[in-house]
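Q: Model the following, please.
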Amino acid sequence: MAMQLRATLGLDPWDVFHQGVAERTPLSFGTVVIVVGAAVLLLWIPLRQRPGLGTVSNVFVIGLAVDGGLWLLPEPDSLAVRIPLLVAAIVLNGVATGLYISARFGPGPRDGLMTGLHKRTGRSIRLMRTGIEVTVLATGFLLGGPIGVGTVAYALAIGPLSQFFLRIFAIPDPEGAHSPVVARGTASEDRAEDPAPDRI
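A: Now for the predicted structure:
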């Protein structure tokens, strides 16, 4: 997150929102991430979602880590530095997604909101994710958050990257079952094993 901020080429939808809030308040970017994460976690209550260790850690650790990263990273002026910084940021976000989901200690507040809405409404994960992302992106933009080529690159790349790293870091169950979020074999085999593949 800190690397993508320093690249100044556009942020992912949630960070556009975080940056928009940070620009309108005296709070640091990381503090905004913590406050928003805690607020989203409160929305879990009516959705009857249960937080785990990973959920609570996500609220606090990411905000502290991004502020630390912003303190350590200089602000590059050259596009030759900013573009690789953006690419590395997006790839590392995919790595982080694969690691934290594979650890199975609970989803982050924002992912839990998506799955909670999916369970309560019966709508697909894809629809819930798109609706949330569009809402926070539009709100963040209106608050002054930066949108750019990095926003588009993140949107296009994070799905395939997350799936790739989920396969790498997946931990089989003791019985030998695979993670339900990782595709198994061919598309036809996946469809046969999953009655609603469009909801993954």
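Q: From now on I want contacts and neighbour counts done on CA atoms only, so please keep to that.
A: OK.
Q: After the longest helix anywhere in the chain, which helix or strand is next?
A: The residue-count maximum for a helix in the chain (DSSP state H) belongs to helix 79-103. Once helix 79-103 ends, the next helix or strand along the chain (criterion: DSSP states H and E) is helix 109-121.
Q: One more, please, to line up against the first structure:
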Amino acid sequence: MTSIVTKDVIGPDVPRRTLTDLGPLAQLRAGRLARRLPQLATGLVLYGISLALMVRGDLGLAPWDVLHSGLIRHIPISLGQAVVLMSFVVLVLWIPLRETPGVGTVANALVVGFSADATLWLLDRPEALAARGALTVGGVLLCGLATAMYIGAQFGRGPRDGLMTGLARRTGLSLRLVRTGLEVTVVLIGLLLGGVLGLGTVLFALAIGPLTQLMLPSLIVELNRESIGGS
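A: Predicted coordinates for the structure are as follows:
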């Protein structure tokens, strides 16, 4: 088990909250499920909504969604189904990296795509540029919150995040370099497939890291230390 310690949340006299790296059974034994499971589910649903907001904003998508939007031009599936499909493709790539899926990993693979499709069904693309800009910015902000929520629930990494951390661990390269390499790769593949790239893609790339870092400390759910110690 490894721990990542975040900055002080309230002040110097308040214990710092920590992110722990646990297997699936240990995640369930670690307590506070009445708080953690709803937070995980809400975060993943909001993540799917944020994806759909950027699609309807039509000013550019997040890097992985550029790939998804290109994929659906060649396969008769919805955008949300493409998200689910690619999630399980990425999970296959975890095998040689020896990454261990968590409860949140599998939930992420399924819930985000279904939530995105439901939101796209309910929401139309506005004509006004200001409204589209608001949807794009709102999608990025909501994605930052959603990411912090699902990570803070401490049920494991999503498929794409796990691919990043696994590659970094195996290659010895920094997370920043691996993430940049992955995102450039999926954007290029997405563009070759006809995916959507624009200002929203740049905004997402610049903002999602700082937004998540800002929101995460207050959303990390402290686990039952006795349960962790016994896992």
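Q: TM value for the aligned chains?
A: Comparison of the two superposed chains (TM-score structural alignment, normalised by the length of the first structure) gives a TM-score of 0.85, and 175 aligned residues with a Cα RMSD of 1.1 Å.
Q: circling back: against the second structure, where does the longest helix of the first structure fall?
A: Following TM-score structural alignment, the aligned partner range for helix 79-103 of the first structure in the second structure is 129-153.
Q: what does the longest helix of the first structure rub up against?
A: 1, 3-4, 6-9, 54, 76, 107, 150, 154, 157-159, 161-171, 179 (Cα atoms under 8 Å, 6 or more residues apart in numbering).
Q: can you rerun that using 7 Å?
A: Outside helix 79-103 of the first structure, the residues that touch it by Cα atoms under 7 Å, 6 or more residues apart in numbering are 1, 3-4, 7, 76, 107, 150, 154, 158, 161-162, 165-166, 169-171.
Q: Out of the residues you listed, flag the one nearest to Thr135 of the first structure.
A: Comparing these against Thr135 of the first structure with Cα to Cα picks out Tyr154 as the nearest, at 16.4 Å.
Q: just to revisit the earlier point, from the contacts of helix 79-103 of the first structure, list the buried ones, please.
A: Using 16 or more other Cα atoms under 10 Å as the burial test, those include 1, 3-4, 7, 107, 150, 154, 158, 161-162, 165-166, 169-170 as buried.
Q: Can you tell me the residue that sits opposite Arg167 of the first structure in the second structure?
A: Arg167 of the first structure maps onto Pro217 in the second structure, by TM-score structural alignment.
Q: quick one: that match and Ala148 of the second structure, what's the gap?
A: With the distance defined as Cα to Cα, to the nearest Å, Pro217 of the second structure ends up 8 Å from Ala148 of the second structure.
Q: what's the answer for Leu79 of the second structure, then?
A: In this structure, Leu79 of the second structure and Ala148 of the second structure are separated by 23 Å, where distance is defined by Cα to Cα.
Q: now do Pro210 of the second structure
A: When Pro210 of the second structure is compared with Ala148 of the second structure (using Cα to Cα), they lie 11 Å apart.
Q: For Ala155 of the first structure, which non-adjacent residue is spatially closest?
A: Take Ala155 of the first structure and drop its neighbours on the chain: the residue closest to it by Cα to Cα, 6 or more residues apart in numbering is Asp12, 7.1 Å away.
Q: Would you check that that neighbour makes contact with Tyr154?
A: Yes. With contact defined as Cα atoms under 7 Å, Asp12 of the first structure reaches Tyr154; the gap is 6.0 Å.
Q: Could I get the contacting residues of Gly108 of the first structure?
A: Contact analysis of Gly108 of the first structure by Cα under 7 Å, 6+ apart lists Gly54, Thr55, Asn58.
Q: Of those residues, which ones are shared with the second structure?
A: Compared against the second structure with both residues aligned by TM-score structural alignment, their matches' Cα atoms under 7 Å, the contacts of Gly108 of the first structure retain Gly54, Thr55, Asn58.
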